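# pasting the structure only:
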């Protein structure tokens, strides 16, 4: 990999440190789980109203071990879920952006630890919000260190989403009426805390600058076409829209209300943090490539050592993964694994401890706002994806579907 000397030392050191963490061994998967059991689980959850419809898939490095589609694309219609149903995957776009950035690190066009402002001047001289004075005026100061690509990929840059940060929400309301204030200050100095936010939007912009392509074209040329992911894109065709699942809102009484599909205009700008639509088979192909160390037979998108670095803890002892909502209509509080130590790699959240009845320690995961989820478990050699279209995020009943699916995969799999 063509890294600077500093990048090489830090990148290698992070891999070595992660390998020293205590890990619970997990059996490799040699054969498919009992699919009828998982079918029954998912069908029961749909029948119970946990989700109007769901598509779920899992794979080993070599083959798909489970696939199932249950329920309907829109409540109150006869349009049944199918494996090729198209979903808005929101922040699961971030995995594609992380892959793109690390491809460019491999090619020597990006570096992990040099100031990102050398490429994107909008990241130069960031301001940090140090709180509010007695009158409610934001108190800003210069950041103590520059922002790097590593910090952007690990959400330790200081950028934070207002959906899960009350200070961002408060600041935004004030800044709307004061054009002299910076639009998006940092909530803390880079490399001192973790906060989920718009860092991957900045990564997407870095990809566009150094590649000379729009993000959608870069994805298509370097990830989607090489892997055969034909149903993954920012803009859907009419044929894909005909297969798209509707968003559903969880009402206070627990029932779900379908929202109309809105035909969107062709996007002219592309977010590295969200906006992609995809299918479970497409996304599982990406997960399987990562599980395989960066490629499938005849199709390589990353080098194995790059994937290893992406999939290991890059933030040391900084805690990650717990979010407190500012808008319950859009998201519940988020703590997917209570009591389990969570960190972040260069492409997603990593559980330092094993999950009971599920994934092994060192697995990588993240999600999309509309309750789409994935995980990659290198120790057990399993990757899985499950897609629903529900708000709020981290909907408890949708999470129950996710957890029961994961447990079914691990419970039914036979050890090698």
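In hand now; what should we look at? No experiment lies behind these values; they were computed from the predicted model shown. Numbers count the residues shown, from 1 in each chain.

# use CA for all of it now, contacts and neighbours both
Noted.

# what comes into contact with stretch 113-128?
6-7, 140-143, 146-150, 158, 182, 185-189, 205-206, 209-210 (C-alpha atoms under 8 Å, 6 or more residues apart in numbering).

# mind redoing it with 6 Å?
140-143, 146-149, 185-188 (C-alpha atoms under 6 Å, 6 or more residues apart in numbering).

# buried residues, stretch 252-269. List them.
Neighbour counts using 16 or more other C-alpha atoms under 10 Å place 256-258 of stretch 252-269 among the buried residues.

# before we move on, back to that, neighbour-wise, give me the winner out of the contacts of stretch 113-128.
Greatest neighbour count in the contacts of stretch 113-128, by other C-alpha atoms under 10 Å, goes to residue 149: 26 neighbours.

# check it against this one:
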């Protein structure tokens, strides 16, 4: 099968030429393997990227393996495995500068961790949590301090969708049940089986030399070196944001999910994970930024959407783009992926630019996806 990547190549090269990105890589994956790869600017074939929140789907896969093995139940309470979780209060507001805290009204479940409905938040997308950190001096997850996970919830469990450290707690469950660090568990259960040789939580010196530097969008649209960096020696393997790898490694993961979990999970488990698990809870129309240097506001597309176990879901066909049921997510350094099992194609676009949802990168992403589906219509029959 030949995939004419000239349109994709033009999108990436154009993005570098216009200053939208300093370095970028794209990979198109089919069920049988890679279809096309191109890197431009400061990125090349061997570049390593900070996966950031693209770590979440991989860590969730390890948890799903435990579910499949009967060692973990989706409806188990988090506190039944990690008692310290049940002691976390819920931040309801402030009385002056004093946080107003309440006990959890009902226990959060493993399923709620996987769907971001357990009540946990992120400081950079929740103003109340950001204020709590400022008032108390508690660290953020980007500090590398494990204590950062033990700040209050921002909703009662099971009442709202809120992006947060849910997957970090899920990673702690994986560690508790497997008896291994998350990095060791993923090496054994995901990275190793799929041949993701450059993926992990602690890149060595040679790998760090291959990391694409992080750049920050300035007010005038230019890119300048960023002061933001992941900690070199965090206290825990952060399932929510802590892994590194190449785009080719992540392509192997996307290919496995295109094939209903092949090499990782039974088809029934993968299909269950990619169903909508939100129930009556709605996704927000806007994820509002609390720290503009890290993220812009992220608006939701006005189309049906949901959340599976570890993945955002598009629940309608987008003309000229992805199919209904496509899974996707992204990382804060403006890296993105999608997994379209209906068409049998996945795409990954990786750069290292802040803040998240940077419009020049988002425009590059849309151009990439449109170019892919122009080709998919010609070369890949529907499943």
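It's in. Just so you know, these numbers come straight off a predicted model, no measurement behind them.

# for residue 342 of the first structure, state which of the buried residues of stretch 252-269 of the first structure is nearest.
residue 256 (31.3 Å; C-alpha to C-alpha).

# how far does stretch 212-219 of the second structure sit from its chain's centre?
From the chain centre to the centre of stretch 212-219 of the second structure is a distance of 20 Å (C-alpha atoms, centre = their mean, to the nearest Å).

# got the buried residues for it?
Within stretch 212-219 of the second structure, judged by 16+ other C-alpha under 10 Å, the buried ones are 212-217.

# so which of these sit within helices?
When DSSP state H defines the helices, the subset of these inside them is empty.

# which bit of the second structure covers stretch 243-251 of the first structure?
Aligned by TM-score structural alignment, stretch 243-251 of the first structure falls on residues 210-218 of the second structure.

# off-centre distance for that stretch?
18 Å.

# which position in the first structure aligns with residue 330 of the second structure?
Match for residue 330 of the second structure (TM-score structural alignment): residue 367.

# for that match, give me its contacts.
92, 373.

# and stretch 147-158 of the first structure, which stretch of the second structure?
Stretch 147-158 of the first structure maps onto residues 108-119 of the second structure, going by TM-score structural alignment.

# what's next to that stretch, contact-wise?
74-78, 153-158, 160-163, 166, 309-310.

# in it, what's buried?
108-119.

# how about stretch 10-21 of the second structure?
11-13, 15-16, 20-21.

# now swap in stretch 115-126 of the first structure and tell me
Quick answer for stretch 115-126 of the first structure (16+ other C-alpha under 10 Å): 115-117, 119, 123, 126.

# tell me the one of these nearest residue 303 of the first structure?
residue 116 (23.0 Å).

# so what does that closest one match up with in the second structure?
Match for residue 116 of the first structure (TM-score structural alignment): residue 78.

# which parts of the stretch 251-383 of the second structure are helices?
267-273, 359-379 (DSSP state H, counting those that start in this stretch).

# what would those look like in JSON lines with distance to residue 32 of the second structure and mean neighbour count?
Conversion of the helices of the stretch 251-383 of the second structure to JSON lines gives the following (distance: least, C-alpha to C-alpha, whole Å; neighbours: other C-alpha atoms under 10 Å):
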{"stretch": "helix 267-273", "distance to residue 32 of the second structure": "16", "mean neighbour count": "16"}
{"stretch": "helix 359-379", "distance to residue 32 of the second structure": "13", "mean neighbour count": "18"}
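
# with distance to residue 136 of the second structure as new columns, can those helices be given to me in JSON lines?
Formatted as JSON lines, the helices of the stretch 251-383 of the second structure follow (distance: least, C-alpha to C-alpha, whole Å):
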{"stretch": "helix 267-273", "distance to residue 136 of the second structure": "37"}
{"stretch": "helix 359-379", "distance to residue 136 of the second structure": "34"}
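
# compare the ones you listed and give me the one nearest residue 232 of the second structure.
Across the helices of the stretch 251-383 of the second structure, the minimum distance to residue 232 of the second structure, taken as C-alpha to C-alpha, is reached by helix 359-379, at 26.2 Å.

# and the counterpart of residue 243 of the second structure in the first structure, how many neighbours?
Under the alignment (TM-score structural alignment), residue 243 of the second structure maps onto residue 276 of the first structure. By other C-alpha under 10 Å, the residues close to residue 276 of the first structure number 23.

# of the buried residues of stretch 10-21 of the second structure, which belong to helices?
Per DSSP H, the buried residues of stretch 10-21 of the second structure map to helices at 11-13, 15-16.

# that older thread, mind checking which of the contacts of stretch 108-119 of the second structure are in helices?
Per DSSP H, the subset of those in helices is 78, 166.

# so which residues of the stretch 101-250 of the first structure form strands?
With strands called from DSSP state E, counting those that start in this stretch, the stretch 101-250 of the first structure shows them at 127-132, 138-142, 248-250.

# tell me which residues of the longest one are tucked away?
Of the residues in strand 127-132 of the first structure, those with enough neighbours to count as buried (16+ other C-alpha under 10 Å) are 127-130.

# any idea what residue 130 of the second structure aligns with in the first structure?
Match for residue 130 of the second structure (TM-score structural alignment): residue 169.

# what sits against the counterpart of residue 184 of the first structure in the second structure?
By TM-score structural alignment, residue 184 of the first structure lines up with residue 151 in the second structure. Listed by C-alpha under 6 Å, 6+ apart, the contact set of residue 151 of the second structure is empty.

# now do the residue lying farthest from the centre of the second structure against residue 131 of the second structure, distance only.
Ranking residues of the second structure by C-alpha distance from their mean position (C-alpha atoms, centre = their mean) puts residue 96 at the top, at 35.3 Å. Distance from residue 96 of the second structure to residue 131 of the second structure, counting by C-alpha to C-alpha, to the nearest Å: 12 Å.

# joint contacts of those two?
With C-alpha under 6 Å, 6+ apart, residue 96 of the second structure and residue 131 have no common neighbours.

# my read: residue 168 of the second structure touches residue 239, true?
Yes. Counting by C-alpha atoms under 6 Å, residue 168 of the second structure touches residue 239, with 4.6 Å between them.
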